[in-house]
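Asks: based on what follows, work out the 3D shape:
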Amino acid sequence: MTATHPPGPHDGYATDVAALCSDLLRIDTSNPGDGSGPGERRAAEYVAEALDAAGVHATLTEPRPRRTSVLARIDGEDPDLPPLLVHGHLDTVPAEPRDWTLHPLSGDLHHGCLWGRGAVDMKGTLAMTLALVRAWARTGQRPRRDLVLAFLADEESTGAYGSRHVTTAHRDHFAGVEEAISESGGFSITTRNTEAGPDARVYPIAVGERGTAWMRLTAHGTAGHGSGPAEDNAVAELVHALSRLAAHRWPTRLTPPVGALLDALDRTLGIRIDRTRLEEEASRLGPLGELFDCTVRDTAHPTVLTAGGKVNVIPSHAHAEVDGRFLPGARDAFLETVDRLLGPKVTREFIHCEEAVAADHEGPAFDAMAAAIRSQDPRAHPVPFIQSGGTDAKAFAAIGIGTYGFAPLLLDPDLHYFGMFHGVDERVPVSGLGFGVRVLHRFLTTY
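Replies: The predicted structure is shown next:
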């Protein structure tokens, strides 16, 4: 690949970002969501020390012991421009070492990749940010506008001890901020045999995400002996309700950003994606289809089921948890459908509920991100997309900040990016991290 490097000492990016990423991967910040994890304190202290060494004052904030976030600010060249927020999370989901090729806390370099839980989600991105700040400290360069930095706890749960904490307890830190960048966007997907030429690369930039409705369901029945009549069996009622929910075919609906994504893929691939058969088209397009497969409809997936404690006792209650996601503007209709499918004998309550969020996919920020990617990869085709999952973007949207998913990575065509998230053998290429630092440098010094 031919790439144009930005001004500055780019040659040290890959080495520095690799060391930073490896160090972060070796710090256990697993977050089971029940408060039993080690917390983010050690990683937060590491980040703060790296920032302080680069001349950037860092503040630690901790709503609960060891649930720690880091806040900082870097002055830009033009103080008249609104500040830009760069946020990311320090925590990871847990990993089972026996399932991995290398230990998930190893941070080892193997076949050109750094391996470990959080390599993609999202300690690699945090390392890119730190490497860039350190490079600026060495050269005296600065971003075009003020940068507000937030390295956050608890994203892998509800954000209560991270993004939701800092947006309330430290609201002034984000004064004047209108836009932000964070995880899950700007990565490459290689296409083949298209009108754009061989080995064209699509770079999806996230411009929003579906709403989140995590729900706890409860079925009530009559307790009794397992050998007797069971006309009011809570377990059976709940299982039947979950079966109806899981079998439901949610209708498709194109939001403007997803429509823009499909139009861009049409142009890049030289085809016409059939809007009336999106499920089949998503399957046909493989990794590119994953960009829209889950964002053209609502979803509700049962994930947890608990009931009873003894084989010969019919319990009076049965419980389940469901991960629900809904399109922008669809919250009420989504919940009405869920209630209809559950039926009158199953009640629900929210574990966590947040509205869908969106940023401008046609504005100058998106254009500047696309230009930054193209500056490093002439074969790049940046496109907008909506994330199927959720991030800290929702907490910042609540205070008027729109977040773009922009954590640029140049990936090997055979590395399944989405499969790295919460998956086994999570890893990130060192060369891709170096590419990402160069893209971020270009974007942050020009936008």
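
Asks: drop to CA atoms for contacts and neighbour counts, all remaining ones
Replies: Noted.

Asks: who touches stretch 356-370?
Replies: With Cα atoms under 8 Å, 6 or more residues apart in numbering as the test, stretch 356-370 has contacts from 205, 207-212, 257, 326-329, 381-382, 384, 393-394, 397, 402-404, 406, 443, 446-447.

Asks: so Arg41 makes contact with Arg67?
Replies: Yes: using Cα atoms under 8 Å, Arg41 makes contact with Arg67 at a distance of 6.2 Å.

Asks: next, the second sequence, to be compared with the first:
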Amino acid sequence: MAEDVVDLCAALVRFDTTNYGNGEAEGEREAAEFVAGHLDSAGITPVLLEPAPRRTNVLARVPGTEPDLPALLVQAHLDVVPADPAEWSVPPFAGVERDGFLWGRGAVDMKDMVAMVLSVLGTWAREGRRPRRDVVLAFVADEEDLGHFGAHWLVEHHADFFAGCGTAISESGGFSHHVGEHRVYPIGTAERGTSHLRLTATGRAGHGSRRNDDNAVLKLIGALDRIAALRHPVRLTPPVRAFIERVAATLGVPVDWDDVDATVARLGPAAKLVENTVRSSTTPTVLRAGYKVNVIPGTATAEVDVRTLPGTVDELMAAVDAALGPGVRREFINHQEPVQAPVDSPAFDAMAAALRAEDPGAVVVPYCMGGGTDAKAFSRLGIDCYGFAPLSLPPGFDYRGVTHGVDERVPVEGLRFGVRVLDRFMSC
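Replies: Modelled structure (predicted):
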């Protein structure tokens, strides 16, 4: 069994766990069995659960020395998005170490977190250590699709396993972001809701050479143009307001709450972490219509990626409905409410302390994630979910760009930094 976090991460990357969506995925069982083997070697009993063949989830519990304390849930997904080898400079599932980085699909999303957690557990086993509180572990399938074979299924069918958990940590937070001379570490305390929509326009089918004032394609294009033009109002949630205040104070720039966009622009590189979360968004992404160039179809469909901030869902859907126009209807493909955890909490303070212990210059701030994670499932159990998968990243490293991107990679020293931070936090 591998013990070094870099070796663990490389081994995990080599499992092709591509999630193609629509229930099709590769390799989740093999990756789950690898994780289960490491848990077993650390004296931790794993439970493997499959809602469908080969869609495998691994659960376990590490008993703490003070079991009356609220338990900590550490959750991570084993699946990854597809990668086209022709676009990469290295084979995406080779787990190659080069130039101080470990390269491969899943290196930062999120097999790095899986490897760091396994490394911490291995250290505890070798040193005979135990955490103060119970640590519940969930290594899940299907996060990169809808979670129907992973976190959402576990919450619906095995909620009792997570009884007593007060706080959860997972991906998309705790990484360093260089802003001038400062190292900002955003901890995810919220994420926008996900409301994927399907629009269907209906009209009169006919020959492409003839006039048709009831063309479904034109109706759909008009609706999409109006939706794309929507300018959603600024809505400052507690983590977004706190992020802006704390980063602005660090940089010594003024805050103007009457012109949030201008204030965000003054935050320099940190603006990328907040610019997408000061308002909701509606982004057309998929179009389907017709089957032959000389035939006007009777229906045309589109899909729209909608992200909502807390308290904005009804307002946003009303704006979308007003933009549809006659002959176009909408339905939800997927609808998950926004998630928020307390910005000022003992858990957040403990994460910040663990980061500062390894990097005394760390500027730790809360932030809202623009996308979504399995926190949307586990928060339904009343668990406060945070994005905290700590990494130390070099200046100029485009963490967001390599996530789901080409040549995904993680710095090896960043992994070792993350292990030390997680060890401190998970032990407390």
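
Asks: got a TM-score for the two of them?
Replies: Laid over one another, the chains give 0.97 as their TM-score (TM-score structural alignment, normalised by the length of the second structure), with 427 aligned residues with a Cα RMSD of 1.3 Å.

Asks: coming back round to it: among the contacts of stretch 356-370 of the first structure, which are in helices?
Replies: Using DSSP state H, Pro257, Ala393, Lys394, Ala397, Phe443, Thr446 are the members of these that sit in helices.

Asks: what about Ala53 of the first structure, neighbour count?
Replies: 12 (other Cα atoms under 10 Å).

Asks: so who does it touch?
Replies: By Cα under 8 Å, 6+ apart, the contact list for Ala53 of the first structure is empty.

Asks: please, which helix or strand holds the residue sitting nearest the centre point of the second structure?
Replies: Per Cα atoms, centre = their mean, the C-alpha nearest to the average position across the second structure is that of Thr373, at 3.8 Å. Using DSSP states H and E, Thr373 of the second structure maps to neither a helix nor a strand.

Asks: identify the residue of the first structure aligned to it.
Replies: Counting by TM-score structural alignment, Thr373 of the second structure lines up with Thr391 in the first structure.

Asks: grab the nearest non-local neighbour of that match.
Replies: The spatial neighbour of Thr391 of the first structure that comes closest, neighbours along the chain excluded (Cα to Cα, 6 or more residues apart in numbering), is Glu155 at 6.7 Å.

Asks: would you say that neighbour is within a strand?
Replies: No: under DSSP: H, G, I helix; E, B strand; the rest coil, Glu155 of the first structure sits outside any strand and is assigned coil.

Asks: ok, it touching Ser163?
Replies: Yes: Glu155 of the first structure is within contact range of Ser163, at 7.3 Å (criterion: Cα under 8 Å).

Asks: shared neighbours, these two?
Replies: Common neighbours of Glu155 of the first structure and Ser163 (Cα under 8 Å, 6+ apart) are Asp392.

Asks: could you pull out the strands for the stretch 151-300 of the second structure?
Replies: All strands of the stretch 151-300 of the second structure, identified by DSSP state E, counting those that start in this stretch, fall at 165-170, 177-179, 182-191, 193-202, 206-207, 281-289, 295-296, 299-308.

Asks: ranking the ones you listed by burial, who's on top?
Replies: Highest mean neighbour count among these (mean count of other Cα atoms under 10 Å): strand 182-191, with a mean of 25.

Asks: compared with the first structure, how much does that strand deviate?
Replies: Compared with the first structure after fitting, strand 182-191 of the second structure deviates on average by 0.6 Å (mean Cα distance after the TM-score superposition for the first structure).

Asks: Leu391 of the second structure maps to what in the first structure?
Replies: By TM-score structural alignment, Leu391 of the second structure lines up with Leu409.

Asks: so what's the residue lying closest to its match once chain neighbours are set aside up against?
Replies: Spatial nearest neighbour of Leu409 of the first structure, excluding adjacent residues (Cα to Cα, 6+ apart): Phe187 at 4.5 Å. The contact partners of Phe187 of the first structure, taken as Cα under 8 Å, 6+ apart, are Tyr203, Pro204, Ile205, Ala407, Pro408, Leu409, Leu410, Leu411.

Asks: between those, which sits nearest Val93 of the first structure?
Replies: Ala407 (18.8 Å; Cα to Cα).

Asks: okay, now that closest one: neighbour count?
Replies: Ala407 of the first structure has 27 neighbouring residues, counting by other Cα under 10 Å.

Asks: my guess is it meets Gly436, correct?
Replies: Yes: counting by Cα under 8 Å, Gly436 is a contact partner of Ala407 of the first structure at 6.9 Å.

Asks: now name the helix or strand holding Leu12 of the second structure.
Replies: Here Leu12 of the second structure is assigned to helix 5-13, by DSSP H and E.

Asks: the next helix or strand after that helix maps to which residues in the first structure?
Replies: As assigned by DSSP H and E, the chain's next helix or strand after helix 5-13 of the second structure is strand 19-21. Aligned by TM-score structural alignment, strand 19-21 of the second structure falls on residues 31-33 of the first structure.

Asks: next one: the matching stretch to chain centre, how far?
Replies: 16 Å (Cα atoms, centre = their mean, to the nearest Å).
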